[in-house]
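**Q** no sequence on this one, just coordinates:
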């Protein structure tokens, strides 16, 4: 049995043949891509930590609607945006990254996999936000920045009632949550759920936040300010 198929079955994930084949092919593409996009170069590790780690919490903890708009902030080599676009083919995905070579790679993967529900953008999130206020129903980011900083990036882009999904590691409760709790009061979000789970030996948190009010007009701030003076403090 193929490793990816067995892996998904172990996590009680059942996909149609087309989705499964595309995920399998994506792994081969990203680990063999000539530009270094990930430190993971072994198929089995990529299946675990690039694919399973991306899709598992969405399949287990969310109920996304079709014909909606989903933004992946800082997509890198297409993680988690490409795996998510494969398992949710009726959602429109925008994969955003400020680094041109990464967007070129994502375009290559998307074309090779014949994904019709992906749009890519090579731009800073602060600039992209000004042109796309209240555009998205969902947003996520994986391995990009601290929770309160990601919240600031996503806030102007999400519609009221939209959701932000954050993937976080084992130190979320002890190191990051306090910053996030300060930030949500300033830009009108609430924490809906915090799920704790494991992907093999890796401890994970999956946080779901909902936008409950208009983002103040002072956002997005100038480039770099979210990092320099984060909403949650230093």
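**A** Received it, and whenever you're ready, just let me know what you need. Since this is a predicted model, take the numbers as computed values, not measurements.

**Q** only C-alpha atoms for contact and neighbour calcs from this point on.
**A** Noted.

**Q** mind checking the longest helix of the protein?
**A** helix 17-32 (DSSP state H).

**Q** To what extent is residue 39 buried, counted in neighbours?
**A** 8 (other CA atoms under 10 Å).

**Q** again with residue 192
**A** Neighbour tally, residue 192, other CA under 10 Å: 11.

**Q** swap in the one 4 residues further on?
**A** By other CA under 10 Å, 14 other residues sit near residue 196.

**Q** Confirm for me that it is in contact with residue 206.
**A** Yes: the criterion here is CA atoms under 8 Å, and residue 196 meets it with residue 206 at 6.6 Å.

**Q** on contacts alone, who are the packing partners of the longest helix of the chain?
**A** helix 43-46, helix 81-87, helix 100-113 (3 or more CA pairs under 8 Å, 6 or more residues apart in numbering; DSSP states H and E).

**Q** So for residue 58, which of these sits nearest?
**A** helix 81-87 (8.3 Å; CA to CA).

**Q** Next, the angle helix 100-113 makes with the helix or strand following the closest one.
**A** For helix 81-87, the following helix or strand on the C-terminal side (DSSP states H and E) is strand 92-97. Orientation of strand 92-97 against helix 100-113 (axes from the mean of the first three to the mean of the last three CA atoms, to 10 degrees) gives an angle of 150 degrees.

**Q** List of residues touching strand 92-97?
**A** For strand 92-97, contacts defined as CA atoms under 8 Å, 6 or more residues apart in numbering pick out 67-76, 78, 81, 85, 103, 117-125.

**Q** Can you tell me which of those residues are buried?
**A** 69-76, 78, 81, 85, 103, 117-118, 120-125 (16 or more other CA atoms under 10 Å).

**Q** Quick one: mark the members of those that sit in strands.
**A** Members of the buried ones among the contacts of strand 92-97 lying in strands (criterion: DSSP state E): 69, 70, 71, 72, 73, 118, 120, 121, 122.

**Q** among the residues you listed, which two are most distant?
**A** 69 and 122, at 17.6 Å, using CA to CA across those.

**Q** what about residue 188, how many residues close to it?
**A** 16.

**Q** Counting neighbours, what do you get for residue 16?
**A** Neighbours of residue 16 using other CA under 10 Å come to 8.

**Q** Quick one: distance of stretch 46-53 to the chain centre.
**A** 13 Å (CA atoms, centre = their mean, to the nearest Å).

**Q** A further structure is provided below for comparison with the first:
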């Protein structure tokens, strides 16, 4: 049974479906899912189900945006939010810019940069940060926390392995000034489990974070497996 998108404005949702078409047809292999209906489940349902009947405003950054998900999807259905989509690979950011033009999104900008380096320019500049399929939770938290304002939120999209992965989060929470705010579990129409994990930034992240490029993954705050 397909998820119902009834809570989202149809004209805005149509932009999201256009994104799926663009991703599938892109020569840069931005999604491994080549069937439209399946891509709607894997990408649109995953991003939108936890925001059903919700509101999103303010300044948002999508870290490691890849093909533009979740940033372009959420920018489309929440036009009062403003977005910066960040990725370190130029071919991907060029495609994201093209997708945003095709979708006629005026609330999106795109930048090619590593999150560790971008944080030196835009520290504590965003109300919210989003990461999907980027890295383990503690690595993602280190990349995101310096960019988010005190009182802001970090949203991590996670799969069915979250209950095992979250054991790596506690040290990162403490050192980065974060607090676990919400773990929202939901299912896609194919029955697969998903989680949207939300952290609130309570205090300023120490200036030592993020560490230099690659260190968050090489020596994660939560320790090795």
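**A** Done, it's in. Quantities reported herein were computed from a predicted structural model and do not represent experimental measurements.

**Q** Tell me which of the helices and strands packed on helix 17-32 of the first structure sits nearest to residue 177 of the first structure.
**A** helix 81-87 (24.3 Å).

**Q** Would you mark the buried spots in stretch 205-213 of the second structure?
**A** Quick answer for stretch 205-213 of the second structure (16+ other CA under 10 Å): 205, 209, 210.

**Q** matching residues in the first structure for that stretch?
**A** Per TM-score structural alignment, the counterpart of stretch 205-213 of the second structure in the first structure is residues 215-223.

**Q** now that stretch, how far from the centre of its chain.
**A** With CA atoms, centre = their mean, you get 21 Å for stretch 215-223 of the first structure.

**Q** again, but for stretch 22-31 of the second structure
**A** 18 Å.

**Q** Same question for stretch 144-152 of the first structure.
**A** 12 Å.

**Q** do stretch 180-199 of the first structure as well
**A** Using CA atoms, centre = their mean, the distance between the centre of stretch 180-199 of the first structure and that of its chain works out at 15 Å.

**Q** same deal with stretch 129-147 of the second structure?
**A** On CA atoms, centre = their mean, the centre of stretch 129-147 of the second structure falls 8 Å from that of its chain.

**Q** What span of the first structure is it aligned with?
**A** By TM-score structural alignment, stretch 129-147 of the second structure lines up with residues 139-157 in the first structure.

**Q** Which residues belonging to that stretch are considered buried?
**A** Here stretch 139-157 of the first structure shows 139-142, 146-157 as buried, counting by 16+ other CA under 10 Å.

**Q** Inside strands: which ones of those?
**A** Checked against DSSP E, these include these in strands: 139, 140, 141.

**Q** Can I get the residues you listed in CSV including distance to residue 91 of the first structure?
**A** CSV is the format used below for those (distance: CA to CA, whole Å):
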residue, distance to residue 91 of the first structure
139, 12
140, 14
141, 17
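
**Q** nearest to residue 163 of the first structure, of the residues you listed?
**A** Of those, the one sitting nearest to residue 163 of the first structure (CA to CA) turns out to be residue 139, at 6.5 Å.

**Q** gap between that closest one and residue 119 of the first structure?
**A** According to CA to CA, to the nearest Å, residue 139 of the first structure stands 14 Å off from residue 119 of the first structure.

**Q** Over to residue 102 of the first structure?
**A** 14 Å.

**Q** do residue 77 of the first structure as well
**A** With CA to CA as the criterion, residue 77 of the first structure and residue 119 of the first structure are 14 Å apart.

**Q** try residue 18 of the first structure
**A** Distance from residue 18 of the first structure to residue 119 of the first structure, by CA to CA: 20 Å.

**Q** one step back: packed most tightly, which of the helices and strands packed on helix 17-32 of the first structure would that be?
**A** Neighbour counts (mean count of other CA atoms under 10 Å) averaged over each of those peak at helix 81-87, with a mean of 24.

**Q** In the second structure, what stretch matches that helix?
**A** With TM-score structural alignment as the criterion, helix 81-87 of the first structure aligns to 71-77.

**Q** Mean per-residue distance, the matching stretch versus the first structure.
**A** Superposed on the first structure, stretch 71-77 of the second structure shows a mean distance of 0.7 Å to its aligned residues (mean CA distance after the TM-score superposition for the first structure).

**Q** what about the nearest residue to residue 84 of the first structure once chain neighbours are set aside, how many residues close to it?
**A** Spatial nearest neighbour of residue 84 of the first structure, chain neighbours left out: residue 55 (6.1 Å); criterion: CA to CA, 6 or more residues apart in numbering. Look at residue 55 of the first structure: counted by other CA under 10 Å, it has 21 neighbours.

**Q** Now do the SS call for the counterpart of residue 55 of the first structure in the second structure.
**A** Counting by TM-score structural alignment, residue 55 of the first structure corresponds to residue 48 in the second structure. The three-state label given to residue 48 of the second structure by DSSP: H, G, I helix; E, B strand; the rest coil is helix.

**Q** Next: residue 196 of the first structure.
**A** Once three-state DSSP is applied, residue 196 of the first structure turns out strand.

**Q** aligned partner of it in the second structure?
**A** Using TM-score structural alignment, residue 196 of the first structure pairs with residue 185 in the second structure.
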